[in-house]
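Asker: here is a sequence together with a model predicted from it:
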Amino acid sequence: MSQAIVMPRWMDLVLLPLWNLLIALLVAGGVVLLIGQSPLQALSVLLQGSLGSARGLGYTLYYATTFIFTGLAVAVAFHGGLFNIGGEGQATFGGLGVALVALWLGKGLPMLVMLPLVILAAGLFGMLWAAVPAYLQAWRGSHIVITTIMFNFLAASLNVYLLVNWLRPKGSMAVESDEFADSARMPALHQLAEKFGIELPSSPLNLSLLLALLAAFGVWWLLWKSRAGYKLRAVGSAPQAAHYAGIKPRLQVLIAMGLSGALAGLVGVNEISGVQGKLTLDFVAGAGFTGIAVSLMGRNHPVGIILAALLFGVLYQGGVEVSFEVPGFSREMVVTVQGLIVLFAGAMAMVSAPMFARLYASFKRREVRHG
C-alpha cells in the first residue's frame, strides 16, 4: 500500500509550486533551444514585456484579474468535492447578465447604483448557470464534469443567438451589442489616476482587480473561518461521514457550485463592463479552462491562486511581446511554451511531492536523533 504524502503546509503551498515552476521553465527553455531560439532572450523579452513597463504591468494585472476569478471558482467547487470545468459557460452567462442590466438600466441610473447592480447581475447569472448542473448531480445523479462541459457549449450558443437576434443594433453587421452607458462601465485605473493628477499609460486594467482581491479574501474567510465553509469542506472530504454528522451533502453540492458559478460570472465585470463596454462573442477566450491550471498550481488556496494568476498574466502578456519581438518566434511557439509550463507547474503538481515528503521525513528523523 502507498503511504500518504505528509509534509508541512508551507512546503506544499510555497516550495513545491516553486520547484515545479523551475522544472517547467527548464523544460520550456530546452524546447526553445531545440527550435533554434535563445531561451535567455525569450525569457528576457517575456519579463520585460509583462513587468518592465507600466503599460505591460497593466495588461498583466488585467489578465491576472480574470484568472483570479476563474481560479477561485475551480477551488471552491474542488473543496466541495466537485470538479467544475464549466467556468467558460458560467463566465459567458455572467457577461450576459452584465450586458442585460447595463443595456436596460444604464442610461437611467448613476454609476454608484449601476456598478453594484452590474456586479450582482454577473454573480447571479453565473450562479444560475452553475446551479442547473449542480441540481442534476445532487438529485439526478448526472456527472458534474459532463454537464458542465455541455453547459459551456450551451452558454456560447445562447450568447450567439441573443446577440444576432435580439441585442445587436439594427443595421449593424458586427455581432455585438450596443455600447454601454458610462454609468455601467467599471472605471479603468489610468482614468482614475488621471483625476488625481497621476499620468499612467492606457491599459485594460480596471477596478475589477480590487473586486478580485476582495473575492479571494471572501473565499479564504468562508472556507477556513466560517461554519458554512467547514460544512462545505467536510462534504468534499468525506460526504458519507458529513451526512452522518447531520450535514446535507446535496445542499452543499448546490452551495459549492452556486458560489463557484458566481465567481466565474464575475469575469463578465472585468471583461464586459471594464474593457469591452459591450457584449461580444467569445470574450472569455479560454479563461475558464486556464482557471483550472491556476487553481491546481495555487493548491486551491486563495493566496496561491493570486500568485498563480499573476504568473499566468505574465505568460499571456509576455508571450504576446515575445511573438512580436523575437524574430522567428511564432505565436504557436509561445502557446507551446505556455502549455509546457501549465503541464509541469499545474497538472503535474504532485509528481515531485513524494520526493519532498521523503526529504522532509529524513530531516525530521535527523532532528530527532540529534535532538
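Answerer: That came through, no problem.

Asker: going forward, measure contacts between C-alpha atoms and count neighbours the same way
Answerer: Will do.

Asker: contacts only, for the nearest residue to residue 268 once chain neighbours are set aside.
Answerer: Take residue 268 and drop its neighbours on the chain: the residue closest to it by CA to CA, 6 or more residues apart in numbering is residue 95, 3.9 Å away. Applying CA atoms under 8 Å, 6 or more residues apart in numbering to residue 95 gives the contacts 122, 265-269, 271-272, 279.

Asker: would you say residue 95 is within a helix?
Answerer: Yes: counting by DSSP: H, G, I helix; E, B strand; the rest coil, one finds residue 95 located in a helix.

Asker: what about it, distance to residue 287?
Answerer: 13 Å (CA to CA, to the nearest Å).

Asker: repeat that for residue 237.
Answerer: Distance from residue 237 to residue 287, by CA to CA: 27 Å.

Asker: which one's more surrounded, the two?
Answerer: residue 287 (22 against 15; other CA atoms under 10 Å).

Asker: wouldn't the more buried one be in contact with residue 70 here?
Answerer: Yes: judged on CA atoms under 8 Å, residue 287 makes contact with residue 70 at a distance of 6.9 Å.

Asker: joint contacts of those two?
Answerer: Common neighbours of residue 287 and residue 70 (CA under 8 Å, 6+ apart) are residue 87.

Asker: which among the contacts of residue 95 gets closest to residue 151?
Answerer: residue 265 (13.6 Å; CA to CA).

Asker: what's near enough to touch the closest one?
Answerer: Applying CA under 8 Å, 6+ apart, the residues near residue 265 are 87, 90-95, 122-127.

Asker: most neighbours among the residues you listed, which one?
Answerer: In the contacts of residue 265, the most neighbours by other CA under 10 Å go to residue 90, 38 neighbours.

Asker: please enumerate the helices of the stretch 251-371 of the chain.
Answerer: 267-268, 287-297, 302-325, 331-342, 353-370 (DSSP state H, counting those that start in this stretch).

Asker: out of these, deepest packed?
Answerer: Of all those, helix 267-268 carries the top mean neighbour count, a mean of 36, counting by mean count of other CA atoms under 10 Å.

Asker: ok, and here's another one to check against it:
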Amino acid sequence: MNNRNTTIKNLAVPVVSVVAGLLLGAVIMLISGYSPVEGYRALLQGAFGRTYNVGEVVRLATPLILTGLGFSIANTAGFFNIGLAGQALCGWIASIAVAMSFPDLPRFLLVPLCVIAGAAAGALWAGIAGFLRAQFGTSEVIVTIMLNYTILHISNYLVRNVFTDKNDATPRISENASLRLSFLTDISGGSRLNAGIFLALIMIIFVWVLMRKTTTGFELRSVGLNPFASEYAGMSAKKNIVLAMLISGALAGLGGVVEGLGTFENLFILDSAPAIGFDGMAVSLLGGGNPIGILLSALLFGVLKVGGLKMPSVGIPNEIVEIVVASIIFFVGISFAIRFIMDKAVMKRVKKGEA
C-alpha cells in the first residue's frame, strides 16, 4: 500500500504543478486584462493547428529530452549539473567542426562521426567539473556555471576567427552531415523535425536500462543516496562522480548536436548559452527524473513554447507563456509542500473513516 501511495504521489506532483502553473498564468492574464480562454485557445491552435506546428513542437522537444536525461543522470548520482547549456554548446561546436572538416564523407559515416564527436565534447566539458568534485570536493554548481561562460566565449571566437573570416555565422553544413530527412520534413509540413528524435528515443531506452538494469546504474543511485555508505560497501564514490558527469555531459552534448546538425545546420554568434540546457533542467525536474516523464515534460514545453508564439495574434504577449513555464517550475520546486498537503488530506480521510 505504501508503494502504491508513493507512486500516486510521484505521478500527482507534476500533474498538480502543471495545473497550478496554468491556473496562475490564467490569473495573471485576467489581472492584465486579457482573456485566459482566448489565450490558451490561441496557444493550442499555435501548437496543433497545422502539421508544421506539430512538427516544430516535436523538434523543440527533442534536444530538451537529451539535456533532461543528462540532468537526471547527474541528479540521481547526487549532483546538480547546471552546466548542461555549456556542454550542449560543446557538442554543437564539435559536431559542426567535424561536419565542416569532412564535408564529402558519405552520410552513413559522417553523421555518426559528428554525433560521436559531439557526445565526446560534452562529456569532456562536464568531466572537468566531475574531476574537480571527485578530487578536491569543488562545487560542481560553481564550476559548471563558470564553464558555461567559458565555452560561450570560445564558441564566439571560433565562429569569427577560425570557422569563418570575421563572419557572424558559419556556412551551412553539407547534406551529408545533416540530420534532416526528407520524409520527416514532408510528413511534418516542412518543419525542422529531424532524425534527432530517433536519437532521443534511443537515449530514453538507454538511460532507463542503464539506471534500472545495470550494476553501474545501481552504483550511481547508491552514491546519490549515500556516498559514505556506498564507499563502505566497496563502491568508488570518486569513480562514480566522474562517470555520472561524463554520461550527463555526453547526453547534453547530443542535445547540442541535434541543434547544430538538425535545427540550424550551422553555428553562429550567441549572446548567451543555449536555452536547451536550462530548459532541460526544468524538463527533468518536472518529469521526476524518469525517462518517460522527461519525454512527456519535453513535449509539454514544446507545446507551450511553440503554441505561445500564436498568443500575440489575440493581443496577449507571448511572455505570458514564460510566466506559465516559470510557474510550473516554481510548483515543481515546492513539491515538498504539495506532498505535505496531499499527506494531510489522506490523513484527514483516514481519521474520518475511523470515526
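Answerer: Looks like it arrived, so ask away. Here the structure is a predicted model, which means the values were calculated and not measured.

Asker: helix, strand or coil for the alignment partner in structure 1 of residue 37 of structure 2?
Answerer: Residue correspondence to structure 1 (TM-score structural alignment): residue 37 of structure 2 is matched to residue 40. On the three-state scheme (three-state DSSP), residue 40 of structure 1 is labelled helix.

Asker: how close does residue 40 of structure 1 sit to residue 88 of structure 1?
Answerer: For residue 40 of structure 1, the distance to residue 88 of structure 1 - CA to CA - is 34 Å.

Asker: of these two, who's got more company?
Answerer: residue 88 (32 against 12).

Asker: do I have it right that the more buried one meets residue 284?
Answerer: Yes: using CA under 8 Å, residue 88 of structure 1 makes contact with residue 284 at a distance of 6.5 Å.

Asker: who touches both of those two?
Answerer: With CA under 8 Å, 6+ apart, residue 88 of structure 1 and residue 284 have no common neighbours.

Asker: specify, as a residue range, where stretch 291-311 of structure 2 falls in structure 1.
Answerer: Counting by TM-score structural alignment, stretch 291-311 of structure 2 corresponds to residues 302-322.

Asker: what's the offset of that stretch from the middle of its chain?
Answerer: 11 Å (CA atoms, centre = their mean, to the nearest Å).

Asker: swap in stretch 31-47 of structure 2?
Answerer: The answer for stretch 31-47 of structure 2 is 26 Å, by CA atoms, centre = their mean.

Asker: mind listing what's buried in that stretch?
Answerer: For stretch 31-47 of structure 2, the neighbour count (16 or more other CA atoms under 10 Å) marks 34-36, 39-47 as buried.

Asker: quick one: what's aligned to the residue nearest to residue 268 of structure 1 in structure 2?
Answerer: By TM-score structural alignment, residue 95 of structure 1 lines up with residue 92.

Asker: quick one: its match from residue 60 of structure 2, how far?
Answerer: Residue 92 of structure 2 is 15 Å from residue 60 of structure 2, by CA to CA.

Asker: now swap in residue 154 of structure 2 and tell me
Answerer: Noted for residue 154 of structure 2: a distance of 25 Å to residue 60 of structure 2, by CA to CA.

Asker: between those two, who's got more neighbours?
Answerer: residue 60 (25 against 12).

Asker: ok, now which ones touch the alignment partner in structure 1 of that one?
Answerer: Alignment note: residue 60 of structure 2 maps to residue 63 in structure 1; criterion TM-score structural alignment. Counting by CA under 8 Å, 6+ apart, residue 63 of structure 1 touches 309, 312-313, 316-317.

Asker: okay, those in CSV with distance to residue 215 of structure 1 next?
Answerer: Formatted as CSV, the contacts of residue 63 of structure 1 follow (distance: CA to CA, whole Å):
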residue, distance to residue 215 of structure 1
309, 14
312, 19
313, 18
316, 22
317, 23
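
Asker: okay, helices next: where are they in the stretch 1-150 of structure 2?
Answerer: 2-31, 36-48, 51-76, 84-101, 107-136, 140-158.

Asker: just name the most buried of those.
Answerer: helix 84-101 (a mean of 30).

Asker: mean deviation, it versus structure 1?
Answerer: Superposed on structure 1, helix 84-101 of structure 2 shows a mean distance to its aligned partners of 0.6 Å (mean CA distance after the TM-score superposition for structure 1).

Asker: what does stretch 54-68 of structure 2 give?
Answerer: Stretch 54-68 of structure 2 sits 0.9 Å off on average (mean CA distance after the TM-score superposition for structure 1).

Asker: which other residues reach stretch 307-317 of structure 1?
Answerer: 46-47, 49-51, 56, 59-65, 67-68, 71, 294-295, 297-298, 338.

Asker: swap in stretch 174-186 of structure 2?
Answerer: Outside stretch 174-186 of structure 2, the residues touching it (CA under 8 Å, 6+ apart) are 99-100, 103-107, 110-111, 114, 191-196, 258, 261-262, 265.

Asker: quick one: contacts for the spatially closest residue to residue 298 of structure 1 that is not a sequence neighbour?
Answerer: The shortest distance from residue 298 of structure 1 to any non-neighbouring residue, by CA to CA, 6+ apart, is to residue 304 (3.8 Å). Residue 304 of structure 1 makes contacts with 13, 295, 297-298, as judged by CA under 8 Å, 6+ apart.

Asker: with residue 342 of structure 1 instead?
Answerer: 24, 293.

Asker: now do the same for it: its match in structure 2.
Answerer: Using TM-score structural alignment, residue 342 of structure 1 pairs with residue 329 in structure 2.

Asker: and that match, how far is that from residue 119 of structure 2?
Answerer: 27 Å.

Asker: one more: residue 148 of structure 2?
Answerer: Distance from residue 148 of structure 2 to residue 119 of structure 2, by CA to CA: 16 Å.

Asker: could you do residue 110 of structure 2 as well?
Answerer: Residue 110 of structure 2 sits 14 Å away from residue 119 of structure 2, taking CA to CA as the criterion.

Asker: can you check residue 127 of structure 2 too?
Answerer: Counting by CA to CA - residue 127 of structure 2 and residue 119 of structure 2 are separated by 12 Å.

Asker: cool, residue 274 of structure 2 as well?
Answerer: The value you get for residue 274 of structure 2 to residue 119 of structure 2, if CA to CA is used, is 16 Å.

Asker: try residue 218 of structure 2
Answerer: 23 Å.

Asker: again with residue 324 of structure 2
Answerer: 32 Å.

Asker: do the same with residue 31 of structure 2
Answerer: With CA to CA as the criterion, residue 31 of structure 2 and residue 119 of structure 2 are 46 Å apart.

Asker: and what of residue 162 of structure 2?
Answerer: 21 Å.
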